[in-house]
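S.K.: Could you look at this predicted model? Sequence included:
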Amino acid sequence: MSEDELSELIRDCPVLYHMAAAGSWPSIRQHGLWGTTALLDLFEVMGDARRALEARRPASVEIRHPRLGRAVIRDQKPMSDRSLAACLEDGLAPADWYAILNAHAFFSLTRARLLRMLNAGSYRAEAHDVIEVDTASLVSAHRSRITLAAINSGFAQRRAMPRGRSTFLGIDDYPYAEWKRRRARGERVVELAVEPGVPDIASHARRVVRMQGEAELETLWLRG
């Protein structure tokens, strides 16, 4: 991706969205937004409990720490070992894919993608803390640790798109021109991920809103 293409992407997708469990924002604001592996490190989760959380999670799991409070690690219902085995490339096994996903914190690039998540399955009946992040600010601060993907990496069911070691690419290596020929604005990048997470997420957030489905229930935080 050239600098001009990156500028175009930021103009088309000026806001990134992260969907967290309801009540998560105070802890995320204080301690940062982390991928699963880094969050388990932070909360000092070890042994069998950690191994279970780093494998496929059929349900969301709450973890607790005496000093840090609580956090919720999302389920991975839209994937299974069987479906992943059918679409993984480069000699990867399902366990490898879970490890790759666990190493990142993920953002959607459009509100339409966010709403799909909010309305998916059991999520539709739940409230969520949605963090809206300034794309330009995040990219400026964490560019070297950002990767982009052209697919929903956490979804793998029947006829799932192939995925492998080249699914997540750094900004400079991402084939933006190819996807520009094939997709409309807003769909040329599907996911933006940061490894292992964003410690200063509050510095890049525009606002945080409690949502259920498409309804905005309340504004939790707004940059002054």
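M.R.: Looks like it arrived, so ask away. Numbering: from 1, shown residues only.
S.K.: C-alpha from now on. contacts and neighbour counts both.
M.R.: OK.
S.K.: and the residue sitting furthest away from the middle of the chain, what is it in contact with?
M.R.: Distance from the C-alpha centroid of the chain, by CA atoms, centre = their mean, peaks at residue 66 (26.2 Å). Residue 66 makes contact with no residue under the criterion CA atoms under 8 Å, 6 or more residues apart in numbering.
S.K.: Use this one as the comparison:
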Amino acid sequence: MDLQKFIKERPFLYHLTSERNAINIIKERTIYSANALIDMTGDQSLERIKRSRRIIHQEIRIGDNLFSLRDQKPISEKALGKCLTDNWSVGDFLYHLNDRVFMWPTLDRLWRHFNRYEQENPIIFRFSTHELLDANPHVKFCRLNSGATRANSYLGGKPPERGSNSFMPALLFEFAVREVAEVTFENKCVIDGPFWKSSRPDEIFVQVS
């Protein structure tokens, strides 16, 4: 995929999070993956979370700060087990997901995610694609909603396959810009430059800094 074409056609990336996490993101100008946050606690008892499906949001404490790890309810472990490649286990793929920061490349995809969590009054951040990718060259792209395992009638009732090749750098992503479903960053995503926040996709985004 032509990265410059992606930047031109998708000028903004969106991240949805809890109000508590938003405070820490603004303060540190960094978004950390679930695995990175767990490592920062220094609590070995939380290691199991990296390879387990979260059926509810889970709070963890790092120093004086509380962080919320979002639930993974859209994942059916039974369905996931039927569509994995590379001889991966369900735990392997869950670890792979928890190792990433996720962004949505379109308002349409943001709306789908927002509708599920609207009652929780989440915060939405909007970033300049160009500036975010400049600051985070380890970006990888995915052509499906990796955290959902809906059955596909064209695949005999199974979800689309997923595994080590689900997230690819632009040079290896052999699909059109319109087929990018998720933009992801391993471990963390550094915020360099101004960004904006809103409480809804259809409301005005206000500049944070």
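M.R.: Thanks, I have it. Treat the numbers as computed from the prediction; the structure is a model and nothing was measured.
S.K.: one step back: which one in the second structure is aligned with the residue farthest from the centre of the first structure?
M.R.: Pairing criterion TM-score structural alignment: the partner of residue 66 of the first structure within the second structure is identified as residue 63.
S.K.: what does residue 13 of the first structure give?
M.R.: Aligned partner of residue 13 of the first structure by TM-score structural alignment: residue 10.
S.K.: Tally up the residues packed near its match, please.
M.R.: By the criterion of other CA atoms under 10 Å, residue 10 of the second structure has 18 neighbours.
S.K.: same check, this time on the one 10 residues further on
M.R.: Other residues lying near residue 20 of the second structure total 14 when counted by other CA under 10 Å.
S.K.: ok, so what distance separates the residue in the first structure that it lines up against from residue 216 of the first structure?
M.R.: The equivalent of residue 20 of the second structure in the first structure is residue 23 (alignment by TM-score structural alignment). Distance check for residue 23 of the first structure against residue 216 of the first structure: by CA to CA, to the nearest Å, it reads 15 Å.
S.K.: now swap in residue 118 of the first structure and tell me
M.R.: 11 Å.
S.K.: Which residue of those two possesses the greater neighbour count?
M.R.: For residue 118 of the first structure versus residue 216, neighbours defined as other CA under 10 Å are more numerous around residue 118 (23 against 14).
S.K.: Could you double-check that the more buried one sits in contact with residue 212?
M.R.: Yes. Assessed by CA atoms under 8 Å, residue 118 of the first structure is found in contact with residue 212 at 6.9 Å.
S.K.: what do these two both touch?
M.R.: With CA under 8 Å, 6+ apart, residue 118 of the first structure and residue 212 have common neighbours 124, 128.
S.K.: Give the burial count for the aligned residue in the second structure for residue 92 of the first structure, as a bare number.
M.R.: Taking TM-score structural alignment, the alignment pairs residue 92 of the first structure with residue 88 from the second structure. Neighbourhood size, residue 88 of the second structure [other CA under 10 Å]: 14.
S.K.: Show me the strands in the first structure, by range?
M.R.: In the first structure, strands defined by DSSP state E lie at 15-21, 33-34, 61-65, 69-73, 105-108, 128-134, 146-149, 169-170, 191-194, 197-198, 205-212, 215-222, listed in chain order.
S.K.: and these as JSON lines, adding distance to residue 47 of the first structure?
M.R.: Output for the strands of the first structure, formatted as JSON lines (distance: least, CA to CA, whole Å):
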{"stretch": "strand 15-21", "distance to residue 47 of the first structure": "25"}
{"stretch": "strand 33-34", "distance to residue 47 of the first structure": "20"}
{"stretch": "strand 61-65", "distance to residue 47 of the first structure": "14"}
{"stretch": "strand 69-73", "distance to residue 47 of the first structure": "17"}
{"stretch": "strand 105-108", "distance to residue 47 of the first structure": "22"}
{"stretch": "strand 128-134", "distance to residue 47 of the first structure": "29"}
{"stretch": "strand 146-149", "distance to residue 47 of the first structure": "29"}
{"stretch": "strand 169-170", "distance to residue 47 of the first structure": "31"}
{"stretch": "strand 191-194", "distance to residue 47 of the first structure": "26"}
{"stretch": "strand 197-198", "distance to residue 47 of the first structure": "22"}
{"stretch": "strand 205-212", "distance to residue 47 of the first structure": "34"}
{"stretch": "strand 215-222", "distance to residue 47 of the first structure": "35"}
